[in-house]
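Undergrad: Turn this into a model:
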Amino acid sequence: MNVLVFRTNINSGQRLHKAACRLCKLRGICRWSVDMEDRDCVLRIEAPEDLSIPLDEQVVIRLLTKVGIECEVLS
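TA: Alright, predicted model coming up:
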């Protein structure tokens, strides 16, 4: 399983809904979650490693920033 982890500003139901609408458009995501209780509002995305086109962190960042969600890779 490939796991991507991001720091975001998804701290409200409205932002969560915006993220959900965008993330559902990405192929290959098995599961995703946001920890709105964490100060970094951590977004965690799981995808299979055997995708023909692997899920790219920059694609996720671009997709979410288009709808006003701050998103950066959490290392």
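
Undergrad: Could you use CA atoms for every contact and neighbour count after this?
TA: Noted.

Undergrad: Which residue, other than its chain neighbours, is closest to E46?
TA: V3 (4.6 Å; CA to CA, 6 or more residues apart in numbering).

Undergrad: want to put them side by side, so please do this one too:
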Amino acid sequence: MEVLVFKTNLRFKKQISAVTPHINNLQGITRWNVDLDDKDKILRIESADLCPRTVETTLQQAGYYCEELP
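TA: Model prediction:
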């Protein structure tokens, strides 16, 4: 199990609701959340085997910024 961490531009619960179906369609995700209180609006994903580029591309296609953090 690994935890992937991303910086996003998700600012509101409505935006999280909009990307939920996109994220839920990704295979291998055990759990995910967005920290709206963090200045970088952190998206954390627990996954067994998921490529970070897939997450970035998925959110970008949904119209949001997403960048993996080291």
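
Undergrad: ok, back up a step: contact partners for the residue nearest to E46 of structure 1?
TA: Contact analysis of V3 of structure 1 by CA atoms under 8 Å, 6 or more residues apart in numbering lists 44-47.

Undergrad: Same check for the residues you listed, but in structure 2.
TA: Of these, the ones still in contact in structure 2 (both residues aligned by TM-score structural alignment, their matches' CA atoms under 8 Å) are 44-47.

Undergrad: OK, contacts around the most centrally placed residue in structure 2?
TA: Centroid check for structure 2 by CA atoms, centre = their mean gives L43 as the closest residue, at 4.4 Å. For L43 of structure 2, the contacting residues are 5-8, 32-35, by CA under 8 Å, 6+ apart.

Undergrad: tell me the SS of it?
TA: strand (DSSP: H, G, I helix; E, B strand; the rest coil).

Undergrad: and V34 of structure 2, how many residues sit next to it?
TA: 21 (other CA atoms under 10 Å).

Undergrad: let me redo that: D56 of structure 1
TA: 9.

Undergrad: which position in structure 2 aligns with it?
TA: Aligning on TM-score structural alignment places D56 of structure 1 opposite C51 in structure 2.

Undergrad: ok, and the most crowded of the contacts of V3 of structure 1?
TA: I45 (20 neighbours).

Undergrad: Please name the residues that touch that residue.
TA: Counted by CA under 8 Å, 6+ apart, I45 of structure 1 has contacts 3-5, 29-33.
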